[in-house]
Structures are given as C-alpha cells and as structure tokens.
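Asks: this is a predicted model, with the sequence first.
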Amino acid sequence: MYRNYLKVAWRNLLKNKGYSVINIGGLALGMAVALIIGLWINDELSHNDYFSKKERIAQVFQSQTLNGETSTGPAIPRPLEMGLREGYADNFKHLVMSSWNNAVYLNYKEKSLSRRGNFMQEEAPELLGLNILKGEKNGLRKINSIMLSESVAHALFGDEDPIGKVVKANSQYDMEVTAVYEDIPVNNSFNDLEYIMPWEKYLSLFEWIKNAEDQWGNNSFQMFVQIADNTSMEKVTETIKDVKKDLNEETAEFNPQLFLLPMKDWYLRNNFENGKQSGGRIKYVWLFGIIGAFVLLLACINFMNLSTARSEKRAKEVGIRKSIGSQRKQLIYQFLSESFLVVLFAYGWAVLIVLLSLNAFNDLARKEIEFPWDNPVFWGTSLLFVLFTSLLAGSYPALYLSSFRPVDVLKGTMVTGKYAGLPRKILVVLQFTVSVAFIIGTVIVMQQINHAKNRPVGYDKEGLVQIPVMSRDFDGKYDLLRNEFLASGAVVEMSGSSSPTTEIWSNRGGYNWEGKPEGFQEDLAWTEVTPEYAKSLNLKIVKGRDFSREFASDSNAVLINETAMKYMGLTDPIGKFITDDDIEDPFPPLKIIGVVQDMITQSPYEPVKQGIYAYDKHGNTSFYNLRLNPDQSANENISTIERVFKEHFPDIPFQYDFVDSEYGEKFAAEERIGTLSAVFTALAILISCLGLFGLTSFVAEQRQKEIGVRKVLGASTFNVWNMLSKDFLKLVLISCFIAIPISYYVMNGWLQEYPYRVILEWWIFLLAVVGALAITILTVSFQAIKAANKNPVKSLRTE
C-alpha cells in the first residue's frame, strides 16, 4: 500500500516538474535555514560543555549600591577568600582565587611568544577538570611552576618533552613546566587559558597585591568555586550573600550582596540590571530560534498553497479513488506520503546547502561549527524534523483534498465556492506579514548599529596604535623610546597610559571635593597617563590646560572629563582640589588643572563614564599610545616602529593594535546579529516570492481561457496584468498593516535595552511597505505579463 502511495507521489512530482521544483526548492531553503540555525543554537547552548562539572562550578559575583543604583560584576576583594574559607568552607568543594586573564611573554631559547592565561590557586586544575596530557595534575604546587596548554607547549618546544623545561616569563622570572593540558575548545569560557601560573607567584610579583590582603574596598580579583555535593547554588548564595557586609563595616554602606553565578549562565545569562539577572545572549538564541521556525513555516505555507491551488486537477483522481472504495484516511495517507517524499528530497538538498554554506556561515558568525555526521542524536532529530515538517506542510492539503465528494467531482458539478480561496489568501498574508516584519527588524538593527558608530568618539582613533607593556624590560625606558620613535619619523606623538584607550581598567571612590553632597557615594574611572596623553589622542581640552612637563607641581594634578565635571557638581572646576579619604594610604591633594572632552572608553551604546586622568609619576604605564605620521603609509610607519622596538627588545614579540580596530570590535556582536538577520530576511523573502511565483503561475494557467477571451475583446497587456496583480497586492498591503504594529512593539522593546539608541522613524515602516510591494510586483509581473502576451488563439482553440 505504502509502496503504491510513494509511486503515485513520484509520478506526480515528475508530471508537474515546475511546481515540484518550486515546492522542493522552497522547502529546501526553509529547511536549510532551520538546520543551520539549529546548529548555531546547539553551539550556543553547549557553551562550557567541555567542563564535566559545569553544573557545580560557579563564579562569585557581587552587587553594590551607589546613590540608589545597583551595579553587579565578578570583581571581589582579596580578604573575601579567607572569610569564606574560615567560616563557610563546608559549602565548597574547591575555592580558587584568580587574576584576570592577561598576556605574558614566554621565552625558550630563541623562541618568544605572547600568550594569555591566569594566575590561579593550586586547586584550579581539579576544579576545571583539565585533561592533563603530560606531567602532574597538581602542577601549581611550586611557586615557580607553570602549566601550559598543548598548543603553547608545541609552539615553544616542538617535539621536545616540555616537562622540566624552564621558560622565562616577561623576561623577568624563570618558570618550570610541570604539566601540559589539552587545549580548551573555542566554545568555552576558558578557551584563552593558554597558561596557568601559581597564585603565590602573583602575590610575590606586585606589592599592591600583597597590600590588598586586608583591603575590603579593593575589588581587583576573581574567585571561582565548586560547590559541595550536598548543597545547591541557591542555598550557598543565600548563605554567603551578606558575608562581605558582616565582615567589614567600611563597605557596608554600599550594601554589598554576594551570589554565585553558575558556569552554565556565564555565557548566555550574564547581564544584570539593578542587581537582578536580566538575560544576555539567550535573547539571540530565542530570536534566531523564532526566525528559523518562521522561515520553515513560510516554506511549508508555499507547499500548502500550491497543493490546495492545484486541487481541481487532483479532484477527479480523488473522486475515482473514492468511487472504487478508497476511504478518506487512505487518501490522507496518500497525500501525506507525497508530502513526505517532497520533504525528504528537500531535506537532502537542505543538507547540501548547509554543507556548502557552513564555512561562510562560520566566518560570519565567528563560530567553528562542524556538521555532525557521526552524531546519532542529530540524525534521530533530523528524522523527527522531516516527519514534523511533512505533517506541517501536508496536513492541510491532505485534509482538504480528501474531503471532496466523489459524486460532485465526477459529475463536474463541484463548485469551489466564494470562500474556497480564503485559506490560501490567509496563508499569503501570513507569509508576507512575517517577511515585512523581518525587513523592518533588520533595518532597525542596522540603523541602531550605525547610530552608535556615528556617535562622536571624543578623540581621533584613526592612525592611533597601542603597544602593550607587559615586561619589566620596559621600566625606565619610556622617555628613551618616545624620543627614538619621534626621531624615526614614523610617530608624531607618543604617550603612556595605565588602561587601553577603549577600556576602563580601574574605578575608584573615597574622594572628597569642594561642594560634594553629604552622603554622596562616588564612583570614578581612574587612568594614569603621561603628560602627552591628550596630544597623542588629539583629545580636546575644553577648560583649563593640559599636563606640562615644565610644571613640577603637575605630578599632583589631574584632568577630568566633562561628565565628571557634571557628576561632581563643579561649574568651574579649575584649581579645585580632590582629596583622599583613605586614612591608611592617603595621597596628596590632587589639583584639577583641566577638563577634557568626553571620550568613549566602554560600550558605545552606554553613557560616557565620569573619569579622572592622573599624572603617571610611578611608571604605571601598561600601554604606549602612538600617533602615526599621516604623511607616510601605515605599513611604512609600523615597519619603522618595529625596527626601533626590536633594537631595544630583541627577545620580546612586537605586538600592536590599531585603536580603530579595537573600537570596531565593540560593534562586532551587534553587527553579526544584524548581518545574520539580513541574510535570513533575504531568504525569507525569497521563499515567499517562490510561493507567490508558483501561485501566480497557477492562477494564470487556471484563468488562461478568461485571459484569451479578454484579449479577443480588446484588453491590453496592462489590463491583464492589473487583473492578475491587484489581488496579490491587496494581500501584501494587508500584511504590511498587520506587520507594522507588531514590529513597532517588538523593536521598541528591544531598543529600550540601549540607553543610547535610535528613534523609530515613520520612514522605516514606509520603506518596508514600499519594498514589499515592489518585490510583489516584480514577482507577479513576470507571470502576469507572460500570460497577457500569450496568443489568445492557443488559449481558446481547445473549445
């Protein structure tokens, strides 16, 4: 029986090649989009799956309230470690203090590399469950030990056994390789953990870290934990939430609340608003999941529309089958079999489309997704996917066609009725409602990105280069290097800073100034800079003056930005002093000598943060900022800079970043989402147009005799085109009126997440309407004009 169903289905496909191509092609595109989005979603949801203890690992976060606003982040004070170990140890299986991920220079013989990693406590390898390939699992016991990832070990030692070898870190201290661990895959939070060095080494390197042992206000560290087997994240959070407040009265005014953020939430749910978890990348998972479902639905609608539109041609077949004894359920099985065959062919083409486009998609989405050939779960899911799509696409045609009465069909008295085409019209409206909504959403996403891109940055990022300063070899050489870089002709100005131009690395409080409101809890971005900082960035001084080496008193001077001036309530800040509340380690009063223009150092979608630029008198430079000579090519300038650099640091890799590229990375996530949305929108429109093309073709074929009569009676090509097009244009207009309010509501809600956002303009929606109508006209016109130009004699001669 089923063999007969499939044979009939195959013959119908061959008999109607044009409709078969449209059906299979549309379904294949829809299924390919659903497949590739499914692979992307799986990759997102499987983030951190490499870690077998994922459900028990967490990072300690804290929320603090300043002036009624609560901020949340993973930075914690060093004394918290002992507070948790001494009073709450039963809640944890492992507790690990860690530095932030940072780059160091690693030297072995003639080889020199720059790699990223962390200083971590001894339990880190056990907590993370690292796969140790060589050496000892407890490789951080000795203060001068280092654990390397497999790729770093190979890059440094080649085929040599790395265990016991000594590498020099930052040209400063010797570290013995005690273990090599498997590279952590890209799709994981610790994928850039290319080395691990002992926490005790970190404490020995920097005086400020030693001094932070009892500084509860110094939130400069990270803490990772694995909770005990007999408890849960919620219970531990409830237990430790007030620890910092209970152990230290000085920070109690900020109402610090500790909590555990599980590893499973680090990637997808790491956004917080006013101390509450507010999502994250999970919104994109939902977004693309909905897009994939709708694109597949559009393809299924095409199948439904074309199948029901051709119902009259199948009516006699249904009548004959019923008259010789076929039951309705047998006819339903037959039509579902046809649907299954079409979907199966479409799925094969969809897999081919995915294979051909996967590399391009990975480049676009910055992923390393591979097609899961050897995954039985994928193929089982694919089978369910094919069956589900077959039912979705074939259920309505099967129920509709099997409902015909054989007597009416065979007598030729079957009348389709006034509302017979209503379901098809509803489906067309649904198709274009989705397509128009996609168009509006994509335009608004792109407009929001461009809105932020066009925001004044506050400094000149073009031709500005950053060189990281990570080694003691740089100590005391700033002035020498600056003079040589300037003398080389490749650089017109150079400065040093404690933070990169595009980030804030330090925030401080505890300051007083004239006119400070009682009880005001300040939070100021703090950057130490050399006197040439503003000149190297072309940063405008809007009040007062810049730093000058000619004034010795400038070593206790600061610049503030415009936002800080407003934040501090200073109308005339020049000459005012900022003092320090820290009784144990106070600094001399800082004199405000100038106000600089606001510059974007964090997210371009957020307001500029209030900031202080202090004179760097302790050599805290972490980056050199070089303004390239605009009269020479960038390549020529970089080559010259590298030559000068290598003369002084032959054993250190020459690293640099263009600031405009670093700034551009801030838009990368939104741009990828916008580009992917545009691609999927284009495919959705293409699928809708395929269905419209097939439907128009069928209507033109169905009405060919009417068109012939009209032509004989003098109708022009325009008259025929208008007759065939107007109904479809009406449906698309209805779609637009439905899509516009839905799109406005959804996109307006999305924009509320951005403090600096675009305003929704009426022309965006008009553009979508005009675009949808233009696409419809182009799609329909081909078949309409073709039918209008057909010789009426050929249409009428069968009569």
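Replies: Happy to help now that I have it. Residues are numbered from 1 along each chain as shown.
Asks: hey, let's count contacts and neighbours off CA atoms from now on
Replies: Will do.
Asks: host element of the one residue sitting closest to the centre of the chain?
Replies: With distances taken as Cα atoms, centre = their mean, the residue of the chain nearest its centroid is Ala669 (3.7 Å). Ala669 is part of helix 668-702, with elements assigned from DSSP states H and E.
Asks: just checking, what packs against that helix?
Replies: Applying 3 or more Cα pairs under 8 Å, 6 or more residues apart in numbering; DSSP states H and E, one finds that helix 668-702 contacts helix 17-45, helix 282-309, helix 328-365, helix 422-453, helix 717-751, helix 762-788.
Asks: how close does the residue nearest to the centre of the chain sit to Thr389?
Replies: 32 Å (Cα to Cα, to the nearest Å).
Asks: what do you get for Lys418?
Replies: The value you get for Lys418 to Thr389, if Cα to Cα is used, is 30 Å.
Asks: who's more crowded, these two?
Replies: Neighbours per residue (other Cα atoms under 10 Å) separate Lys418 from Thr389, with Thr389 holding more: 23 against 7.
Asks: what residues does the more buried one make contact with?
Replies: For Thr389, the contact set (Cα atoms under 8 Å, 6 or more residues apart in numbering) comprises 300, 343.
Asks: and it, how close does it get to Ile184?
Replies: 37 Å.
Asks: ok, second structure coming up, stack it against the first:
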Amino acid sequence: MIKNYLKVAWRNLIKNKAHTIINITGLSVGMAVAMLIGLWIWDELSYDKYFQNHDRIVQVWQHQTFNGKVGSQIAMPIPLGTMLGKDYHSDFKYVVLSSWNYDHILAYGDKKITMQGSYMQADAPDMLSLKMLKGTRRALKDPSSIMLSDKVAKAIFGNDDPMDKTIKLDNKQLVKVTGVYEDLPHNTSFNELSVILPWDLYLSSQQWVKQAQTQWGNNSFQIFAQLNQNVTIDKVDARIKKLKAINIAAQGDNVGASFKPVVFLHPMDKWHLYSEFKDGINTGGAIQFVWMFGIIGVFVLLLACINFMNLSTARSEKRAKEVGIRKTVGSLRSQLIVQFFSESLMVVVFAFLFSIVIVLLILPWFNQVADKTMTILWASPVFWIIGIGFSLITGLISGSYPAFYLSSFQPVKVLKGTFKAGRFAAIPRKVLVVLQFTVSVTLIIGTIIVFRQVQHTKNRPVGYERTGLVQMGMKSDGIHKNFAAVRNDLLQSGTIIEMAESGSPLTDVYSNNSGLKWRGKAPDLQDDFGTIRLTPEFGKVAQWKILDGRDFSREFISDSSAMILNESAAKFMNFKHPVGEIIDWGKKFTVIGVVKDMVMSSPYEPVKPSIFVLDNGIGNLVDIRLNPKVSTREALAKIEAAFKKYDPGSPFDYRFTDEEYARKFANEERVGKLAGFFTLLAIFISCMGLFGMASFMAEQRIKEIGVRKVLGASIFSLWRLMSVDFIILVSISLLIAIPTAYYFMYGWLQGYKYRADLSWWIFVGTGIGTIIITILTVSYQSIKAALMNPVNSLKTE
C-alpha cells in the first residue's frame, strides 16, 4: 500500500514539473538559509564552551565615573590581581594576571615566525583546561619556559619533537619549550592565543611591568579568575567592588580615586554575546545579531513554506475531479488523506536533501564572509532531529488542506461540475503573498540602511591622509637603535616621504592619562586624554593639519617640553588660543600647536581629547609615508632591505594604515553582507512564489482570456487584468513594510553617535524596485496567456 502511495505521488510530481520545480527549489533555498543561520547561531551560542570550566571562569572589570558618566573597562592594575589571589582563596580557585595578546618573534635555527601570545601566570593552563599534547599544564612554572599551540610547534619544528628545545624570543631571550597544547577553536575568546609565556619572565624583562606591581592606578593588564564551586558572582562582587577605590585612595592617588572605581566580575559565558556596557549596565552586544539573524532565518523559511502551502492549496483545487473519481471507485477518505500527505512529504524530503547540497556548496564562502570555521553537524542528533522534524511538520501542514478539505468532497457534486472552491478560497493565499513581500521589503530596506551606515562612517573625514601609510610593530630594538641611519638611507633612496616612531598607531590610541592641570581648569573637572608619544617626524608622516601654531621640529631643543593638542582637547580645556599655554603634567609643557581632530579610535564615536608629546625613547611602532612616485612593491622591497640590514633577526611585517582602518568596519560589513545575501534569497523565494501563483492564475483563467480576446481585448488590457491583483497585494505589503522597517532601523541607528540619516529615497526606491520586480515576475505568465491562441483555449475538455 505504501509503495502504491509513493508511486502515485511520484507520478503527480512528474506530471506537474513546473509546479514541482518551483516548490522544491523555493523550499530547499529556504531550508538552506535556515540551516546556515542555524549553524551560525549554534557557533555563536557555543562560544567559549570549549573550556571545561566556562561557567565558572570570569574576567575582572571595573566601572569608572568620568564627569558624571559611568564607563566600563577590562584594563586593570597588577596589585588588584595579586590581592585577589592572596586574600580571597574562599572565592577563587585560580586568579591569573595576563598581558594583552600581541605579536612575538619566535626564532629557531633559520626559521623565524611571528605569532600572537600572552604572558600569563602559571595557573592559566589549568584555568583554561588546555588539552596538552606534550608536557603538562604546570609548564609555566619555569620562568624561562614557553608553551606553544600545536600549529606553532609544527610551523617551527615540523614533525620533530619540540619538547625542551630552545627558542629565541623577540631577538632577546632564550626560552625552552615545556608544553604543546591543542589549537584553540575559532569560536573562543582565546582563539589567537598561540603562545603562552610565563608571567615571571614578563616581570624580569620589562622594567615598567616590575614597577607596576605596586601601582593601583596603572590599568595596563588583564585579570582572569575561576570561581570556587560554592560561590556566586553577585556575592563575590559585593565583597570586592570597593577594593580598588580603597587602595588607590590609600596610595594617595587622588586623581584615580576621583574616578570612583567599582570592581566587578564578568562571566566567560557572557564575554562574546554580552560585552557592551552603558552607564554601568550591561546592554548586550553580539546577542543582537543572534536575534536578528534568527528572526531573518525564521522569516525566510516562513516565506518558503508560504510558497509551498500557497501552491499546494491552489493546485489542490484542480484535483477535485480526481477525488470524486477515486471516491466513486471505492477509495476511503483515510486513503485519500494518506495519499495527499505522502505527496507533500515527498516534496519536503527532496527539498531537505537538496538544501544540504546547497549548504555544502555555499558553506566555504559563508564561513569566509562570517569569519567562521563552521561545518555541518553530521554527528549531532540535534541537527537530524531538527531537520527531519521540520520536514515532517512542513509536509503535514502544507498537505493538510488538500488532505482534509478535498477528501471531504461529495463525488456527486464534483463530477456534475457544480463544485466551486468558494468566494473566499483565495483570501488566505492573498494574505500569505502580502506577508511574503512585507518580510522581503523590510529586509531590503534594513540591508540598504546597514550598508549606508557603514559607507557614511567610512567617508567620515579622519583628519589625516591614510593612503600610502605603512605601520610596523617592532619586537626588538634593532630599528630603534639605528633609527637615524635607517631613516637617512630610505630618504636618500627616494622610497619614502618620511619616517617616524610612535607609541600608538594612527588607527588606535594605546595610552590614556589624567591629572593634567591648566589655566582655568575647574576644580571638579575630571580629565582623561588620549596620549600619543612620538618622534618629531610623525606629523609629516601623518600629514596632519595644523590649525594653529606649528609642528614639532628637531631644530627646537625646547620641543622636548612641548605639547600639541587636537581640536577636542583644546575645546575640553576651554582654550580659544591654546598656543603658548602651559600644561602641568608632572613637569611643565608648552602648547606649540593645535591639529585637526584625527579619527584614531572608533570611527563611530566622537574624537577623544588627545595630546601629542615627544619621546625619542619609544620604539614599538614605526610609521612610514611611502613616496607616491615609487611603486608600492618596489618601495616595500627597499624598506625590507634597509630593515634587514639593521635588524636581521626580525621578520619584515608591515600593515597598511588604510587596511587597518577598514578593519574597524569589519563587523558591520559582515552583518551587511550576510543580511544582503539572505535578503536576495528572500526576494528570490518570494518571486518564485509569485511566478507560481501567476502561472496558476493564468491557467485558471485561460477560458476567460480566450473569450476576452475574441471580443477584442488588447494584449495590454489582458496583461493589466492578470497583473493588477498582484500589484495591489505588493502595494499593501509596502504600506506595512515601510513603517515597520523605519521603526526598527531608526532604533538600530540610535546605537551610533555618528550615523547616517534615514533618507526618504531609500523607502521610495525600495517600493518602486519591488513593484518593478513584481511586474517583471508576473508579466511572463500574463503576456504568455494573453498571446495564446483563443481557439486552443476555448476548446472543450
């Protein structure tokens, strides 16, 4: 019996090829979108779940109040971590001080590579439950040790055993490999932790770090911890929240105390999805994208299901006579119900299998755009339960109308030709078409606004010329010691315009300072300035715009006590003519110039008040302005040769400033690309449904069209007759979608201080475009029906 049901179902699908192709294609595309989004959401929700104790691991944060506004940050002082580890054993199993993750040069024989790593205290491997491939988790006990990830060990040593081999670190120290751990997954907060170095090595090799051990106001480090089993975050927060405030005041740091620091713990399970704070309250973060894509996935899948149900119910009305004949020859209603369900389920199963093929083809591109390393969860029961369960539910719902409604027909009425579907039979289908295009139009408008916001911010004046700028991080002091010689060689070669050293790149501000004093400063005013230490050539490299005064110069010995302000700093200090003013910052600085604001941090935020001071002792960053008359390839080759001449032990690593700036938009661009991709598929699915419905309507009204042609109707009038209903439905969709999209996108834009306007042309253009797409989709079937020979359409059956 089952074999017969399947055979009849297959014959019906083959008989109506166009209908079957539209159904399977639309449904499989919708399923593929839902599957991709499902994999993405799964990856996001499982972030950091790789770590065995993820539910007990926390990071220590602090709230600070600045002129009435509360800000939250992860940068912390060393003494706080030391105190938590010594005095709070009942709360913490581990407390781990850590540096930031940055590049290190690893040299072994002739091999030299640059990999990212952190200095961490010895309990870090246990806290992170690292899976050791060589050695043990106690490998950081030795101050001259190093732990490598598997990929780094293979990159340096190949298939040789790396244990106990000696590596030269940053062209300075020799360290011994004491452990190799499994590469951390991409969806972890430590995915770029390729090298782990002992904290004691950090203390012994960096004088400023050693000094920071007693400085409660030096927020330059990270603190991670693992809670004991019987404690809660809220209880620990209550015990530690005043620790920094009490100790920084006791140390006599009145400026630090004025920020009213409040210490709190942020759990690992919230690091990725709930990382944003506003006025001391967690406001979410990446979780908004999880919700957004989840909703998009549901709606795109809903569009596909609407198509399937629409076409299934529409086509089912043509099978009324089939039902009548089947009942006449003895078919039971239950048999008809099973038959209709089997046809529906067969379509859904084919669509599900085809959707897996689509996902396999698209997944590599999707991973690249989404910055993921996802794979189909073949071994996961959840994947198959959801996939098969959804197929069954979709098949049952879409097959329910023909199964229960058509199987209830009385054979006498159907075979006499007196059966009619009813006046309101088409209303559900029209409602579903309106819903389809409402969703599609909303997605179109949302995608356009996301791209417009990214482009608007990209076009924001940055205050300096990004093109032709190269920045290099120095891990050794070879270039710094020979800075004058390297600069002179490159200038004489004509390769560069200028070269400088700085403490921060033009795309970020690494240091902030407070406690400055100036004429007219209000006693209760809190200050916090971005601080960029540099050599005198920096201004020429950046080609910044001097608004008042002059640039730094090696010709003026007094510039060692000079300071340049940006516009925001001059306004914050309430100076109309800052040049010549004295700034007290431990020693007296004279303001010699004001430069136009440069966007060095977030392009979405106002420029922070910043100060620029000379420091010829820095050497961690080199900034170079290339000569535009020399090809980039030739210039980089000459720069590499010069760097190798004076610092042969370091790899030549460089980054273009414009590319680094572009990375600031990576998240928004990624969201825009993914939303755009899903929107195109949503439009495709909607148009397929529209095409199928138009085909059905044309077929249903074939005799009416024939009669109208015989009576003299023109092709245009027949096209209008067939198209106007769909245009009305889509117009209704626009009336619903446009205010809906405006409401949600207006709210989204409020999250950006520097944002694009919601221009009227976005909504009008989308509406016109949607109408045009509708007309083009429907016109094929309309014109085809209008051109048909009335002789053929008026023949009796």
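Replies: Perfect, I can see it now. Everything quoted here is computed from the prediction, not taken from an experiment.
Asks: now the TM-score, please.
Replies: The TM-score (TM-score structural alignment, normalised by the length of the second structure) is 0.97; 792 aligned residues with a Cα RMSD of 1.7 Å.
Asks: circling back: now render the helices and strands packed on helix 668-702 of the first structure as TSV, adding distance to Ser506 of the first structure and mean neighbour count.
Replies: Converted to TSV, those look like this (distance: least, Cα to Cα, whole Å; neighbours: other Cα atoms under 10 Å):
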stretch	distance to Ser506 of the first structure	mean neighbour count
helix 17-45	31	22
helix 282-309	29	22
helix 328-365	32	19
helix 422-453	24	21
helix 717-751	29	17
helix 762-788	41	18
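Asks: any chance of CSV for those helices, columns distance to Gly575 of the first structure?
Replies: Formatted as CSV, these follow (distance: least, Cα to Cα, whole Å):
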stretch, distance to Gly575 of the first structure
helix 17-45, 53
helix 282-309, 48
helix 328-365, 51
helix 422-453, 35
helix 717-751, 41
helix 762-788, 49
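Asks: and of these, who's closest to Tyr615 of the first structure?
Replies: Taking Cα to Cα, helix 422-453 is the member of these nearest to Tyr615 of the first structure, at 30.6 Å.
Asks: quick check: next helix or strand after that closest one?
Replies: strand 464-468.
Asks: against the second structure, where does that next one fall?
Replies: Counting by TM-score structural alignment, strand 464-468 of the first structure pairs with residues 469-473 of the second structure.
Asks: what about that stretch, distance to the chain center?
Replies: Distance of stretch 469-473 of the second structure from the chain centroid (Cα atoms, centre = their mean, to the nearest Å) equals 25 Å.
Asks: now swap in stretch 345-355 of the second structure and tell me
Replies: The answer for stretch 345-355 of the second structure is 31 Å, by Cα atoms, centre = their mean.
Asks: what range in the first structure matches that stretch?
Replies: Aligned by TM-score structural alignment, stretch 345-355 of the second structure falls on residues 340-350 of the first structure.
Asks: ok, now stretch 293-306 of the second structure?
Replies: The aligned range for stretch 293-306 of the second structure is 288-301, by TM-score structural alignment.
Asks: check the mean deviation of the matching stretch from the second structure.
Replies: Superposed on the second structure, stretch 288-301 of the first structure shows a mean distance of 0.8 Å to its aligned residues (mean Cα distance after the TM-score superposition for the first structure).
Asks: who touches that stretch?
Replies: With Cα under 8 Å, 6+ apart, stretch 288-301 of the first structure has contacts from 26-27, 29-31, 33-34, 37-38, 41, 389, 392-393, 427-428, 431, 434, 680, 683-684, 687-688, 691.
Asks: give me the neighbour count for Ser498 of the first structure.
Replies: Ser498 of the first structure, neighbours per other Cα under 10 Å, totals 23.
Asks: residue contacts, whatever residue of the second structure lines up with it?
Replies: In the second structure, Ser498 of the first structure lines up with Gly503, judged by TM-score structural alignment. Residues in contact with Gly503 of the second structure (Cα under 8 Å, 6+ apart) are 510, 532-534, 618-621.
Asks: between those residues, which sits nearest Met147 of the second structure?
Replies: Closest approach to Met147 of the second structure among the contacts of Gly503 of the second structure (Cα to Cα): Asn620, at 24.0 Å.
Asks: thought that closest one was touching Gly478?
Replies: No - Asn620 of the second structure is not in contact with Gly478 according to Cα atoms under 8 Å; the separation is 10.7 Å.
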